[in-house]
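Trainee: okay, sequence plus prediction incoming.
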Amino acid sequence: MTNATVEGFTITGGSARNGGGVLMSDGLLLGCHVVSNTASLKGGGIHCLYRGRVENCRISGNCLIGNDGGGGVCCEYGGEIVRCTITFNKASQRGGGVYCDRGQPSVRNCVITDNTARYGGGIMFFTTAGAQYQAGYAESCLIARNTAEMRGGGGYGNLAGDFYNCTIVDNTASNAGGGVFFMADAWSFGLCANSIIYDNNAPSGMNHYNAGAYFFSCCTVPSASATCLSDAPEFLDRLQGDYRLSSHSPCINAGDAAWADLAGLDLDGRARLSDEGLEIGAYEYAVSQPEEIDSDSDGDGMSDEDELRAGTNPAQADSVFIIQSVETLSAGGMQTASTEEDQKAMVVRWASAEGRLYTVWRSTHLLEGFVAIQSRIAATPPENVYLDRLDDRSASFYRITVE
């Protein structure tokens, strides 16, 4: 695709030399699921060139079998990846989740987890000595539980690559740089600023293997510079995958504004800078005082903290997170229910907010509770639509939660 917009599709089962699911030059890929595609050279799921933008997409289970890069996405000569979930992708060599090559691609407000590659399990930035183009940066991203068979479990910077306000945790490398691995020379280098690089694992450089990169106001062990913290970041619930900051985290108000996009948002969609300062890591602290968590400013029965997470306004009682409708497929206006399977299908609609991920739950008997039937659903504002194909016509009840 060139200078086109593709929105709301599931793209699966593709195979190509470049971009197993999508090959795009400029243009916009919005709110799509790119799942289980394969490429032999670049971009198992997506190969994004020049001014292309991939936004609010789920990129999962794709594979690159060649010697170049990008199990999930390859960005080359520019490009943007924004508010995407990139998970369970694999590259035989470089960048299991994301591979950025020249032109300063940007990866912002993304969740990059459970990807695998030989180098750069989560993300790899690559350029060559004396190259004309920079290799790009990641900002306000969660990079967790990725694996490198050699170096750079979370991230790998080859002569370039910057990480700003990222949380890089629980990654593994078999050789060096469990969190991040950097190679640099006298003219080309990477940096980490306002980032948490903690609880990673590797035989050499458990959290960071630093061959010439710069670290500013990070939380990591061992401390990488005089401006870094070495105390544990104190997540809300690391074992359950919640890497937001607890109320006693040393990362609160410890970031350096000189290295932050002050107009940007954190991974939950909150303003990055407050009156008190800004945090280290992908998430700003949710409330200024722990006792404020249960406050309900507009009296609508939903706490201010929950409203911020859902993307509703805690000061307006009519701004609520609810299911808007549950209808049969034909009544929902999506298509004619021509088959017996279609006649059983239900359409669930809810108002959605930018940058959120949702889980759909179903119950056929309220006393038996709800079961999650689909998780990690990327927001497609202003509304998300989910099609549930039922096995029978039993009465069904639904709930939607924000992850």
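Mentor: Received it, and whenever you're ready, just let me know what you need.
Trainee: please make it C-alpha for all contacts and neighbour counts, starting now.
Mentor: Fine.
Trainee: so what's the residue count around T2?
Mentor: 12 (other CA atoms under 10 Å).
Trainee: over to N165?
Mentor: N165 has 34 nearby residues by other CA under 10 Å.
Trainee: any idea how far it is from A202?
Mentor: 22 Å (CA to CA, to the nearest Å).
Trainee: again, but for G95
Mentor: 17 Å.
Trainee: one more: A39?
Mentor: Distance, A39 to A202, using CA to CA: 29 Å.
Trainee: so which of the two has more stuff around it?
Mentor: Per other CA under 10 Å, whichever of A39 and A202 has more neighbours is A39, with 28 against 23.
Trainee: longest helix in the chain, please.
Mentor: helix 304-310 (DSSP state H).
Trainee: next, the buried residues of whichever helix or strand comes after that helix.
Mentor: Using DSSP states H and E, the helix or strand that directly follows helix 304-310 along the chain is strand 323-328. Of all the residues in strand 323-328, those buried under the rule 16 or more other CA atoms under 10 Å are V326, T328.
Trainee: can you tell me what sits against strand 323-328?
Mentor: Around strand 323-328, the neighbours that count as contacts under CA atoms under 8 Å, 6 or more residues apart in numbering are Q343, K344, A345, M346, V347, V348, R349, W350, A351, R399, I400.
Trainee: try 6 Å this time
Mentor: Residues from elsewhere that reach strand 323-328, judged by CA atoms under 6 Å, 6 or more residues apart in numbering: A345, M346, V347, V348, R349, W350.
Trainee: stretch 242-260 too?
Mentor: N194, S217, P233, E234, F235, L236, G277, L278, E279, I280, Y283, Y285.
Trainee: so how far is the first residue of that stretch from its last?
Mentor: 23 Å.
Trainee: got the buried residues for that stretch?
Mentor: Buried residues in stretch 242-260 (16+ other CA under 10 Å): 243-247, 249-257, 260.
Trainee: just the ones in strands from those residues, please.
Mentor: Y243, R244, L245 (DSSP state E).
Trainee: here's the one I want to compare it with:
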Amino acid sequence: IGKALSVAGDYDLVLVADATYNETNLDFGGKKIYLKGVGHNTSGARPVMDCQQAGRAFYFASGETKDSVVDSFTIKNGSAGYGGAIWCENSSSPTLTNCTFSGNSADFAAGAIWCSQSSPSIINCTFSGNEAAGQEGGAIYCYNSSSPKIANCVFSGNSTAWYGGAIYCDSSAPTIINCTFSDNSAPTFNGGAIFCRNSSSPTITKCVFNNNSANWYGGATHCISGSKPTISDCTFSGNNASWGAAIFCEGSDLTLTNCTFSGNSADDGGAIYCKSSGGTITNCTFTSNTAKYDSGAIHCLDGSSPSIINCTFSDNSGENGGAIRCISSNPSIINCAFSGNNANGYGGAVDCDSSSPTVVNSTFSNNGADYGGAIDCYNSSSATISNSILWGNSAGSGGDEIFIADPGSSCTLNYSCADDTGYGGQTGNITENNCIHQDPQFVDAAGGDYHLKYTSPCIDAGDNTLVPSGVATDLDGNQRIVDGNNDGTSTVDIGAYEYQP
């Protein structure tokens, strides 16, 4: 193969027959060569580059472009200090397509592919059993303003000694589309599948994260140091870590849209853990996530103030905060529905500790805890709840709907529907403004349908001025403010769902 590359010129096609090759450090020398494996001896087979732990397979350092292509190879048993299978630097951005990377390793970082100031296109590839034995990036390491495109790839069983079982990003912006991450791990530290730091801004779209794990933070994804991940249309299931089973963010702003979290588990933050972080979580579903201690779905700590919009939380559980726990944090919760969440201690849906969350147009029903079936406030917390329903929640010891644990905590309800017989603790610190205390008349609460019947007292009973600017739809995506009672005036309903006449 090396001899063929040395004599080929730009835009030459080099065909490599299916066989096993033991060459290492193959260099395109900056040329635009299409290197393609073919099943010459056996139909459907591909050539295997078995590096036999003697080096890496390819070395790109001469500014190669997308027209330098490696297509349909299996690359295995590569070994190097950095980049066990492929090295890319000096703005080298080759195309790697239809390849399998297995059993490659790095003494330090990038078990399979190293990228420094490089942006390769990695398409339709499989990464399995690669390892960064000493540091980061079990499969791919992105560094120094690298922006690789990674599409339609499978990452399975890759591991790292430190961070990023599959992919590690440092000051980089990879685009990751239609990929599957399963059983990748960071058994010592963080980021079972993906780790981002130093203002990295990955875009992750239509990916599946399943059964990835980290010892500490971020079973699937861990972002720190000013990183700004954008994650959309992804599924997270069965991931686990001590903190943040699916996602852990510290000092980072997360943009999360149209994602599903189910069956993830952690000590704290059964799905997401936010520490000193902001961002938005929109149109997401959290189901059956668990925390051994706090926050079955989302944990907010140390000044975290994410906006949680149009999300559904069901059947999540934790010791405190069956769905969400806030510690010294002020999240905004808008157009959300909470049902079937449970806490053994405080806050079946939301638990507030030294926090001041804002809740607007949300519905809480059938959640349970020992104290505060829906919401618990303590340690000088102050929750503000507007245009929302709290009905049919339960608590074993006090406050079926709301529990105020100490004299320094309070809760203000504006234009809300709540069962005031379910207030517990320091009930004098619960303030109501224009609230109603009637059955909201859900369509089928027992069946989990919390839309409003046409006879509901919550229709057109809210306050339009309390709806945050930019919120035009309800949890279903229907128009948020309509004239539901046909009195000629469009007034927002109470709850997550707007009645559509």
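Mentor: Cool, got the structure. None of the values given here were measured: they were computed from a predicted structure.
Trainee: quick check: TM-score for this pair?
Mentor: The TM-score (TM-score structural alignment, normalised by the length of structure 1) is 0.65; 274 aligned residues with a CA RMSD of 1.5 Å.
Trainee: so stretch 250-260 of structure 1 corresponds to what in structure 2?
Mentor: The alignment of stretch 250-260 of structure 1 onto structure 2 (TM-score structural alignment) covers residues 457-467.
Trainee: that older thread, which part of structure 2 matches the longest helix of structure 1?
Mentor: By TM-score structural alignment, helix 304-310 of structure 1 lines up with nothing in structure 2.
Trainee: and what of stretch 104-117 of structure 1?
Mentor: Residue span in structure 2 matched to stretch 104-117 of structure 1, by TM-score structural alignment: 305-318.
Trainee: from start to finish, how long is the matching stretch in a straight line?
Mentor: So stretch 305-318 of structure 2: terminal residues 21 Å apart, CA to CA.
Trainee: show me where structure 2 has its helices.
Mentor: Ranges of helices in structure 2, per DSSP H, are 2-7.
Trainee: geometric centre of it: which residue is closest?
Mentor: The structure's structure 2 has its C-alpha centroid closest to I247; by CA atoms, centre = their mean the separation is 4.9 Å.
Trainee: and S213 of structure 2, what pairs with it in structure 1?
Mentor: By TM-score structural alignment, S213 of structure 2 lines up with S15.
Trainee: now do the contacts for that match.
Mentor: So S15 of structure 1 contacts N37, T38, A39 (CA under 6 Å, 6+ apart).
Trainee: again with T113 of structure 1
Mentor: T87, I143, A144, R145, N146.
Trainee: and if you look at S409 of structure 2?
Mentor: Y378, S380, S381, S382.
Trainee: burial of the residue lying closest to it once chain neighbours are set aside, as a residue count?
Mentor: Distance criterion CA to CA, 6 or more residues apart in numbering; nearest residue to S409 of structure 2, sequence neighbours excluded, is S380 at 4.2 Å. Under the neighbour criterion other CA under 10 Å, S380 of structure 2 is assigned a count of 19.
Trainee: tell me how far S380 of structure 2 lies from N320 of structure 2.
Mentor: 17 Å.
Trainee: and what of Y371 of structure 2?
Mentor: 9 Å.
Trainee: anything in contact with each of these two?
Mentor: Y346.
Trainee: and the gap between the equivalent of R145 of structure 1 over in structure 2 and N240 of structure 2?
Mentor: Using TM-score structural alignment, the partner of R145 of structure 1 in structure 2 is G340. Distance of G340 of structure 2 to N240 of structure 2, given as CA to CA: 22 Å.
Trainee: does Y423 of structure 2 touch G399 like I think?
Mentor: Yes - using CA atoms under 6 Å, Y423 of structure 2 is in contact with G399, at 4.7 Å.
Trainee: and the two? which has more neighbours close in?
Mentor: G399 (31 against 21).
Trainee: in contact with that one, which residues?
Mentor: Applying CA under 6 Å, 6+ apart, the residues contacting G399 of structure 2 are Y371, G372, G422, Y423, G424.
Trainee: repeat that with 7 Å
Mentor: Listed by CA atoms under 7 Å, 6 or more residues apart in numbering, the contact set of G399 of structure 2 reads Y371, G372, G373, G422, Y423, G424, G425.
Trainee: determine which two of those residues are furthest apart.
Mentor: G373 and G425 (12.4 Å; CA to CA).
Trainee: tell me which of those two has more neighbours.
Mentor: G373 (41 against 21).
Trainee: and the gap between the counterpart of that one in structure 1 and A184 of structure 1?
Mentor: The equivalent of G373 of structure 2 in structure 1 is G178 (alignment by TM-score structural alignment). For G178 of structure 1, the distance to A184 of structure 1 equals 18 Å [CA to CA].
Trainee: again with L30 of structure 1
Mentor: 35 Å.
Trainee: same thing with V35 of structure 1?
Mentor: V35 of structure 1 is 34 Å from A184 of structure 1, by CA to CA.
Trainee: same check, this time on G27 of structure 1
Mentor: Distance from G27 of structure 1 to A184 of structure 1, by CA to CA: 33 Å.
Trainee: neighbour count winner among these two?
Mentor: G27 (20 against 17).
Trainee: what's near enough to touch the counterpart of A246 of structure 2 in structure 1?
Mentor: Aligned by TM-score structural alignment, A246 of structure 2 pairs with G45 of structure 1. Shown in contact with G45 of structure 1 (CA under 7 Å, 6+ apart): G19, G20, G21, V22, V34, N37, T38, I59, N62, G71, G72, V73.
Trainee: nearest to R108 of structure 1, of these?
Mentor: When those are compared against R108 of structure 1 (criterion: CA to CA), the nearest one is V73, at 13.5 Å.
Trainee: please tell me how far the closest one sits from N3 of structure 1.
Mentor: On the measure of CA to CA, V73 of structure 1 and N3 of structure 1 end up 18 Å apart.
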